[in-house]
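test case, fold it:
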Amino acid sequence: MRTALAALSVAGLIGLLAASGCINGVSVDSSPQDSAASAPPARAHKVAVQNIKPAIPVAGDVLIAGGADASNQSIAAAEFFDPSSGQFLPTGTAASSRAAAAAEALSPTQVLLAGGFSGTATIKNFSLDLEGSVLAGAETFDETTGAFSPVAEMTTPRMGFTATELNNGKVLVAGGLDNRDNVLDTAELYDPVARKFVAVAGAMSDRRMFDTATLLLSGKVLITGGAINLSGDTTNSADLYDPASNSFTPAIFPMDHQRAAHTATLFTTGPMAGKVLITGGVGGSSFFFKDSSAELYDPASQEFTLLPSFMNEPRSMHTATLLDDGDVLIAGGFSGTVAVTGGMLSGASGLISNSAETFDPNTGDFTCVGGFNNDTLRCNQSMTIARAAHTATLLATGPTPHRVLIAGGIGAADPAAHGVELNSAELFNPAGGGSFTATAAMSAAHALHTATLLH
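Predicted coordinates for the structure are as follows:
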């Protein structure tokens, strides 16, 4: 399939613009090729012998799968981060290359990898050309063997969708873009026992892609925002999925802002336990406006409340990670605007962020890691490189517990430079106000990829 999209989904648009050098006007060599010396893997990893067999991870490692590489090509390569050695090790290769796919850990040793776009993407004359196809296929990764195995296909091809493991072990797949350029309001359930997908009968209240899905303490799933078409329109609506009835119900109240490529973080303990923090994103109609606001969802009232404290800079395609101390780490992202005029991309400007900040649920305040810069009116640089469309994973084992692995994405050493897909990664240490330290490089560049903490 070859399809030319006049305007792309929020995350794909910003990310591929950055990757294609269409954001900002200065070309800077920004290849982040880390040169850390290799070290032997630790613990009980079974390592490839003469590159015949893939390395096999253990519980506590982080699986990095798929995404787009430095040539804007989707890839099937997978690797994992070993916290004890600080190294990335290549593991089995997926059956299909995938970017903007979804992954979800399944108990006890399986990871579901589904959908995504397979092919190449280029921007020409303010139009995005996708050479390839949106996938319905899915497969599982077995951490005991390092191998991928196909499962039954989804009922609909999807990219830019959400996947959420429910308390009953099934996975809710919702929204996304299909292979006919339709943004979807449909959903389906993956049953890991039957190894197949079954369509959910009812639809969501809106079409959504690059939205968020959050498993609430009640077992229901909150789905918020997203892009509703390829013409630059976003939504502030929300839905609740109830596993008991296998159905969606529109939230009583919408979000205060229209958002896509935003984040949603559930507080599990503390003064905001059960509530969901929504941050950043972009929103608008025919114009993706940058957003530094945040709001809080209360499941008891189903109300969204705009917080009086904003982030210190706008962010989309960023990450938000609940730390062990109850704070939320908000890292990187794109700070800019994207215009769509007459169904065509007409301009984009902004920066890729090399900063981070934390949200304190006790005070409701956002605080820059490394302080605030009064000259630039942004957080000081604290990350080792500017990045968006990356992943962030809280580590649970090894010598670096409580730390967050930030991997891949689109970025550059200079936030104003053309972004490229990155093979670099870094660790955030919350101690002493927080700091970032580069890890060894990944074996391949990954952006719009998946990262999964293995059980």
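
all contacts plus neighbour counts: C-alpha atoms, from now on.
Will do.

so where do the helices sit in the stretch 1-150 of the chain?
Ranges of helices in the stretch 1-150 of the chain, per DSSP state H, counting those that start in this stretch, are 10-19.

burial count for Asn168?
10 (other Cα atoms under 10 Å).

is it correct that it falls within a strand?
No: secondary structure assignment places Asn168 outside any strand; it is coil (DSSP: H, G, I helix; E, B strand; the rest coil).

residues making contact with stretch 128-135?
Residues from elsewhere that reach stretch 128-135, judged by Cα atoms under 8 Å, 6 or more residues apart in numbering: 1-8, 114-123, 157-159, 177-179.

quote the end-to-end distance of stretch 80-94.
When the termini of stretch 80-94 are compared using Cα to Cα, to the nearest Å, they are 13 Å apart.

which parts of it are buried?
Residues of stretch 80-94 classed as buried by neighbour count (16 or more other Cα atoms under 10 Å): 80-83, 85-94.

go on, stretch 251-265?
Here stretch 251-265 shows 251, 254-265 as buried, counting by 16+ other Cα under 10 Å.

give me the subset of those lying in strands.
Among the buried residues of stretch 251-265, the members found in strands (DSSP state E) are 263-265.

in JSON lines: those, plus distance to Pro299.
Supplementary listing: these in JSON lines, determined by distance: Cα to Cα, whole Å:
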{"residue": "Thr263", "distance to Pro299": "17"}
{"residue": "Ala264", "distance to Pro299": "13"}
{"residue": "Thr265", "distance to Pro299": "13"}
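
how close does the residue nearest to the spatial centre of the chain get to Ala320?
Central residue of the chain (Cα atoms, centre = their mean): Thr391, 5.6 Å from the mean position. Applying Cα to Cα, the value for Thr391 to Ala320 is 9 Å.

to check against the first, give me the structure of this:
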Amino acid sequence: MFKTMRLSVVWAGVALGVVGGCGDAEAPEAGVARSFDGRALSASRWSTSASMGSARGLHTATLLDSGLVLVAGGTTGAGTSGLTRSAELYNPYSDTWSGTGSLNVPHQNFAGVRLDSGKVLVAGGQDGSGAPSSSIAELYDPASGVWSLTGALVVPRSFFTLTRLDSGKVLASGGMTPAGGLSTSAELYDPATGTWSLVGSLSTSRFSHTATQLYSGEVLVLGGLGTVTNTVELFSPATNTWRQVRPMPVTRAGHTATRLFSGYVMVAGGFDPGTRGNPVLSSVDVYDPYNDRWFSVPPMNRPRRDHTAVLLYSGALLVTGGTNGTTLETSTEVYDPQSNRWFTIDHMPAPRTGHTATLLDTGAVQLIGSTGEGVSPPSSMRFTP
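From the prediction side, this is the model:
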């Protein structure tokens, strides 16, 4: 029932010409990031959900084909002392948690993605061995609940991104390397062979950046730390090459970058590493891939960094938590692309930063874990539109 609902939303978007486009698709009206439902979600609400088996942060949360959420690895305490191999499954239909197979090695500050097969790939991060970055990659099989090792990354890395491509392969970009340096390298994982291969190089080394797949199949990489720059790069899977596009108006790290139904990419908040004092930002810039240009939309009501942004089935963008630079946020905002406005809605039951936010098949959003001022209690929270 829930998968049918999700597909019906996608088809509604296709009918309006905003979903499933490509690089030469008709561009939406200049300066407007449209959606087919611009409701402000005034009746939305937060609720506290069942507690995990243990508190954790710096983990991954991946929605499975079954609708369950796989939460893996991370840390249960400060630094690497609390690194864990444990993994849990959240059932949103019964609001219950259950244990599942443990990772072969602990990971934190790593990345994970669901493959076309339904398995989950996690890779890299820090494993507690003392090295800044790991090359170990693992596969989770939902049918058996077991993790198995797969091919190792060519370049060990942490604070990097994983992006599943239309081909089914997975792109890893940037990150920190074992020597504590930064990488311009990128590599592709081929699920058919279980191996990684280097594929071009970024022009700028960066970590803690964002990578967003466009409707064209290309991947937009921007922001982050390392070399302080506003450069923006596109990876083309057709040629396995990188190219620079129009730079961002400001430098950002700790931001979010979300593809809207229009195909535009909304880059919100974060902090400016290129300005003295690294001010936390409320500003929002939008990238138009059809015309290689940037335009600004109204700022968020609160400056925030290390927050999450989730595109709801309605086309609205939900932004949660983060920090304003001095305190952790409980505030929640929704951007309505149809009216080009931000709306402040109900506050979360507790502040979160560095958490994960997963869009469920039901349309609700599940917030799990926390970092920042220590790891949060094991409870999770749900936003119901």
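
one step back: would you list the buried entries among the contacts of stretch 128-135 of structure 1?
Counted by 16+ other Cα under 10 Å, the contacts of stretch 128-135 of structure 1 give 4-8, 114-123, 157-159, 177-179 as buried.

what's the nearest residue to the counterpart of Ile406 of structure 1 in structure 2 if we skip its chain neighbours?
Superposed on structure 2 with TM-score structural alignment, Ile406 of structure 1 falls opposite Leu367. Among residues not flanking Leu367 of structure 2 along the chain, Ala357 sits closest, at 4.5 Å (Cα to Cα, 6 or more residues apart in numbering).

ok so the one you found is a strand residue?
Yes: under three-state DSSP, Ala357 of structure 2 falls within a strand.

what do we get in structure 1 for it?
By TM-score structural alignment, Ala357 of structure 2 lines up with Ala392.

isn't that match up against Thr319?
Yes: using Cα atoms under 8 Å, Ala392 of structure 1 is in contact with Thr319, at 6.2 Å.

hmm, back to that, tell me who's in contact with the match of Ile406 of structure 1.
By Cα under 8 Å, 6+ apart, Leu367 of structure 2 lies in contact with 355-358, 380-382.

what kind of secondary structure is it in?
Per three-state DSSP, Leu367 of structure 2 ends up strand.

helix or strand: which one has the nearest residue to Gln366 of structure 2 once chain neighbours are set aside?
Distances taken as Cα to Cα, 6+ apart put Arg382 closest to Gln366 of structure 2, at 4.6 Å, once the chain neighbours are dropped. Of the helices and strands defined by DSSP states H and E, Arg382 of structure 2 is found in strand 379-384.

hang on, the earlier thing: in CSV: the contacts of Leu367 of structure 2, plus distance to Asn109 of structure 2.
Formatted as CSV, those follow (distance: Cα to Cα, whole Å):
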residue, distance to Asn109 of structure 2
His355, 12
Thr356, 12
Ala357, 16
Thr358, 17
Ser380, 20
Met381, 22
Arg382, 24
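
strands along the stretch 1-150 of structure 2, start to end?
Along the stretch 1-150 of structure 2, the stretches classed as strands by DSSP state E, counting those that start in this stretch are 45-51, 60-63, 69-72, 87-91, 96-100, 111-114, 120-123, 137-141, 146-150.

got the contact list for the fourth one?
If you take Cα under 8 Å, 6+ apart as the criterion, strand 87-91 of structure 2 is touched by 52-53, 67-73, 96-103.

can we see that at 6 Å?
68-72, 96-100, 102 (Cα atoms under 6 Å, 6 or more residues apart in numbering).

pick out the most distant pair among those.
Farthest-apart pair in the contacts of strand 87-91 of structure 2 is Thr96 and Ser102; separation 18.4 Å (Cα to Cα).

so which of the ones in strands among the buried residues of stretch 251-265 of structure 1 comes closest to Ser74 of structure 1?
Distance to Ser74 of structure 1 across these (Cα to Cα) is lowest for Thr263, with 23.7 Å.

the counterpart of that closest one in structure 2: what's it in contact with?
Counting by TM-score structural alignment, Thr263 of structure 1 corresponds to Thr256 in structure 2. When contacts are counted by Cα under 6 Å, 6+ apart, Thr256 of structure 2 touches 267-268.

can you give me the neighbour number for the counterpart of Ser379 of structure 2 in structure 1?
Under the alignment by TM-score structural alignment, Ser379 of structure 2 pairs with Ser424 in structure 1. Ser424 of structure 1: 27 surrounding residues under other Cα under 10 Å.

any idea how far Ile385 of structure 1 is from Ser424 of structure 1?
Counting by Cα to Cα, the gap from Ser424 of structure 1 to Ile385 of structure 1 is 8 Å.

any idea which element Tyr189 of structure 2 lies in?
Using DSSP H and E, Tyr189 of structure 2 falls in strand 185-190.

other SSEs contacting that strand?
Applying 3 or more Cα pairs under 6 Å, 6 or more residues apart in numbering; DSSP states H and E, one finds that strand 185-190 of structure 2 contacts strand 170-173, strand 195-201.

so the helix or strand just after the longest one matches what in structure 1?
Pointing back at strand 195-201 of structure 2 there. Next helix or strand after strand 195-201 of structure 2 toward the C-terminus (DSSP H and E): strand 206-207. Mapped onto structure 1 using TM-score structural alignment, strand 206-207 of structure 2 spans residues 208-209.
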